[in-house]
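J.: 3D, please:
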Amino acid sequence: MKGLFMKDFGLLKGQKQFFAVIVVMTVIFMTAYTNFAFIISYITIMIGIMTLTTISYDEFENGMGYLFTLPVSRREYVGEKYLFSIITTLPGLAAVSVFSLVVSRSRGIHFSVGEWILSVVISFLLVTVILSILIPLQLKFGADKSRVAMMILWGVGIITVYLGIKICEASGIDWKTAINWVYRLEPIKALAGITVICGIIMVISYLCSLRFLENREF
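T.: Presented below is the predicted three-dimensional model:
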């Protein structure tokens, strides 16, 4: 697995332009906008997406087929992708979170520590959910087909949420109260809950990814 990490970090070194775009966008957002919770989430998701680029490079010109002729198992490959996504996302999340807190203070914008912690926790949940969906899709369908599958999945998700809200309203269920209850949770409880949720999502996603990759032929 060490060799896989070295390969992926080597691929990231060749994406200096992507990193430059992230830095520029972060600076622009921090100086032009006041919604720091959105900024933290957006930049974190962009950093997390880098994991998918390494899979695309592996699949280029049947590179993945060659990779599995080496002493690398499919289980190791899938596990490395999830560990790599965490290793690359967490430092980026930490950097943009600290930067946002410093900039909000320097600009005199109200951004309490509680809101900041909640924004960081929610951002990590979002990137976990997105990667847990995208990694299995890309391993099953490949880079091109996974985009189409993702669009269909997002469409189904949006429709499901919309219908769920309508059903709650028709049934007299106040779904906004549940959201407000989550928002009022203490940071420590929110962090513990999000950690458990992220862990469960990652495990399910990992098992799906492993199954998809074991069934693929190269």
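
J.: when you work out contacts or count neighbours from here on, use the C-alpha atoms and nothing else.
T.: OK.

J.: select the longest helix from this protein.
T.: helix 113-171 (DSSP state H).

J.: who are the packing partners of the helix or strand hosting Pro91?
T.: Pro91 belongs to helix 74-106 when assigned by DSSP states H and E. If you count contacts as 3 or more Cα pairs under 8 Å, 6 or more residues apart in numbering; DSSP states H and E, helix 74-106 packs onto helix 2-13, helix 16-32, helix 36-48, helix 50-59, helix 113-171, helix 187-215.

J.: give me whichever of those helices is most buried.
T.: Most buried of the helices and strands packed on helix 74-106, by mean neighbour count (mean count of other Cα atoms under 10 Å): helix 36-48, with a mean of 21.

J.: list the contacts of that one.
T.: If you take Cα atoms under 8 Å, 6 or more residues apart in numbering as the criterion, helix 36-48 is touched by 22, 26, 29-30, 85, 88-89, 92-93, 96-97, 100, 104, 111, 115-116, 119-120, 122-124, 126-127, 131.

J.: another sequence for comparison is provided below:
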Amino acid sequence: MKGLLLKDYYMILRYCRIYGLIALVFGTCSLVDQSNLFMLAYPAVLCGINCVTLLSYDERSKWQQYCETLPYTRKQIVDSQYVISCILVSGLSVLLAAAHSLAGAVRGNFDPIWVFGVFCLIWAVGYLFSAICLPMIYKFGSEKGRIMYIAVVVIFCVGFVTFGVNVSDTIQNKETLGFFMANPTYMGAAAVIASVLFVISMKLSERFYMNREL
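T.: A predicted model of the protein is given here:
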């Protein structure tokens, strides 16, 4: 599987650098305006978009057919995408949590519960988005699954934009965020549930891809 991961790494450097730039912009904006959950969650969505983009390029270049001649099983091919997604989401969760920790320390209002909430939010959104989108791509292919994938992106974005607006309308945004972001139990539970769904999604994708004709 090391070769598959290395292939995806090179493809990310070649085709997905723009997503890294967008994630950097939104992540920086989330440090300035903590009341806007969309700014905080969208970089996690981009992690899932990365994997969908990689699969789209694989399908366009006929990589999947070529890979059938290589000493890799279909299970390994699917699992490599989930490992990439895991690395991206986990890395982004740690990076943004560290950034918010540093920003809080500089401002003199460091809040470990908020930082934990940031970590869990990125973790939950990133894993949940990948868990929903990847099985659809492995079931229907990147072209047929594109409509459903776009629908998921729209639902995520609209949901977080709406929630972000509600948060910014409050004088003390902690009153709204407190129920979720400032409650480690809820945020931790959301992260755990997303992780479980991610594993279930991986098993589902393996089954879809094993039965798919290329």
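
J.: give me the TM-score for this pair.
T.: With the length set by TM-score structural alignment, normalised by the length of the second structure, the two chains reach a TM-score of 0.75; 193 aligned residues with a Cα RMSD of 3.0 Å.

J.: re earlier: reformat the helices and strands packed on helix 74-106 of the first structure as a markdown table; add distance to Lys81 of the first structure.
T.: Below are these laid out as a markdown table (distance: least, Cα to Cα, whole Å):
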| stretch | distance to Lys81 of the first structure |
| --- | --- |
| helix 2-13 | 9 |
| helix 16-32 | 19 |
| helix 36-48 | 11 |
| helix 50-59 | 7 |
| helix 113-171 | 8 |
| helix 187-215 | 9 |
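
J.: how about the most centrally placed residue in the second structure, nearest residue that isn't a chain neighbour?
T.: Centroid-nearest residue in the second structure, with Cα atoms, centre = their mean: Gly126, separated by 2.5 Å. Excluding its sequence neighbours, the residue lying closest to Gly126 of the second structure (Cα to Cα, 6 or more residues apart in numbering) is Ala44, at 4.5 Å.

J.: how close does the one you found get to Asn211 of the second structure?
T.: 30 Å (Cα to Cα, to the nearest Å).

J.: check Val78 of the second structure too.
T.: Counting by Cα to Cα, the separation of Val78 of the second structure from Asn211 of the second structure is 13 Å.

J.: repeat that for Ser30 of the second structure.
T.: For Ser30 of the second structure, the distance to Asn211 of the second structure - Cα to Cα - is 42 Å.

J.: contacting residues for the closest residue to Gly188 of the second structure other than its chain neighbours?
T.: Computed as Cα to Cα, 6+ apart, the closest residue to Gly188 of the second structure that is not its neighbour in sequence is Cys120, at 6.2 Å. By Cα under 8 Å, 6+ apart, the contact set of Cys120 of the second structure is Ser93, Met187, Gly188, Ala190, Ala191.

J.: ok, and those residues in the first structure?
T.: Retained in the first structure (both residues aligned by TM-score structural alignment, their matches' Cα atoms under 8 Å) from those: Met187, Ala190.

J.: looking at the contacts of Cys120 of the second structure, which is nearest Met1 of the second structure?
T.: Nearest to Met1 of the second structure out of those is Ser93 (Cα to Cα; 24.2 Å).

J.: surely the closest one meets Tyr127?
T.: No: counting by Cα atoms under 8 Å, Ser93 of the second structure sits too far from Tyr127 to count as a contact (10.7 Å).

J.: how near is the residue nearest to Thr51 of the first structure when sequence neighbours are not counted to Trp175 of the first structure?
T.: Spatial nearest neighbour of Thr51 of the first structure, excluding adjacent residues (Cα to Cα, 6+ apart): Ser85 at 5.6 Å. To Trp175 of the first structure, Ser85 of the first structure is 33 Å away according to Cα to Cα.
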